[in-house]
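Undergrad: fold the following for me, if possible:
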Amino acid sequence: MLSGVIRTETIIAVNDVKASANWYMSLLGCSNTHPDGDVFDQLVDSDGTILLCLHRWGDHEHPTLRSAEEGRAGNGLMLFFRVEAFDAVWERAQALGYQIDEEPHLNPFAGHREFALRDLDGYDVTICSMPDSV
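TA: A predicted model of the protein is given here:
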């Protein structure tokens, strides 16, 4: 049996780490740990929990991050963020001016509100409300 806290720290490959960090910070209202990083950055919430790591394509020879030409960014991956301030994040998402795939709606299976959009590199991003804020 496992003990202690286990967290996932998702890393995605991006073309421009700074631009992607700025996009996610604008959307989620989070901050980053490597503001001058061109190769790597971590996006964190207000208590320092890592939400997402950004890694530039081709650096450090990680097998799955070698080249954007060797695979489609986000194939089989959905970035899913549960947020407390759902309406505020929706407003920020619209202000970013990027492709909205689904407008806010109630997901009857999960019991929360959600919307979906694409980030700068084409990753699918779903934002959902906390269960008690429907």
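
Undergrad: could you use CA atoms for every contact and neighbour count after this?
TA: Will do.

Undergrad: for Asp119, see how far away the residue nearest to the spatial centre of the chain is.
TA: The chain has Leu79 as the residue nearest its centroid, 5.3 Å off, counting by C-alpha atoms, centre = their mean. Counting by C-alpha to C-alpha, to the nearest Å, the separation of Leu79 from Asp119 is 10 Å.

Undergrad: what touches both of these two?
TA: Common neighbours of Leu79 and Asp119, counting by C-alpha atoms under 8 Å, 6 or more residues apart in numbering, are Val125.

Undergrad: one more, please, to line up against the first structure:
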Amino acid sequence: MKRTWTIIGVADVARSFKWYQSLFGQPATDPAHDDFGQILDTDGTVLLCLHQWGAHEHPPLTSPDNAQPGNGLLLFFRVDDFDETLLRARALVAGLEEEPRLNPNTGTSEFALRDPDGYYVMVSALAAA
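TA: Coordinates of the predicted model:
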């Protein structure tokens, strides 16, 4: 088995941690560290890693000033509770980047929003509509 651990640079790990937990309907907990946290699925699978800009001297995570956060990156999540996630998303942002629609290529409903650091987050239903 193989897993991808997507890591994004964020300004405030705790704030982003709570934001993603809210989006996914997870109980609020604190990240393991001030400068790094992992959003986990109920089975322990890592969904997303949050890394504070500038911590640990990783070259691509030194500063958001070197490139716009999210440039060339689309965070794409498939969820089994699409309607509930949509309600939670609407409570987190003033407006969606893309309103819910049926993707003709996948046959699933999807919508998009921006996280607190400006990353483009696409949410798709796990099952076809």
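
Undergrad: what's the TM-score here?
TA: After superposition, the two chains reach a TM-score (TM-score structural alignment, normalised by the length of structure 2) of 0.94; 129 aligned residues with a C-alpha RMSD of 1.6 Å.

Undergrad: alignment lookup: the residue nearest to the centre of structure 1 to structure 2.
TA: Structural alignment (TM-score structural alignment) places Leu79 of structure 1 against Leu75 in structure 2.

Undergrad: quick one: contacts for that match?
TA: 119-122.

Undergrad: tell me which two of those residues sit farthest apart.
TA: Tyr119 and Met122 (9.7 Å; C-alpha to C-alpha).

Undergrad: mutual contacts of the two, please.
TA: 74-75.

Undergrad: please enumerate the helices of structure 1.
TA: Assigned by DSSP state H, the helices in structure 1 fall at 17-28, 86-96.

Undergrad: Serialize these to a markdown table and add fields for mean neighbour count and distance to Leu106 of structure 1.
TA: Formatted as a markdown table, the helices of structure 1 follow (neighbours: other C-alpha atoms under 10 Å; distance: least, C-alpha to C-alpha, whole Å):
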| stretch | mean neighbour count | distance to Leu106 of structure 1 |
| --- | --- | --- |
| helix 17-28 | 19 | 20 |
| helix 86-96 | 16 | 12 |
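
Undergrad: what about His62 of structure 1, how many neighbours?
TA: Residues near His62 of structure 1, counting by other C-alpha atoms under 10 Å, number 11.

Undergrad: which residue in structure 2 aligns with it?
TA: Checking with TM-score structural alignment, His62 of structure 1 has His58 as its match.
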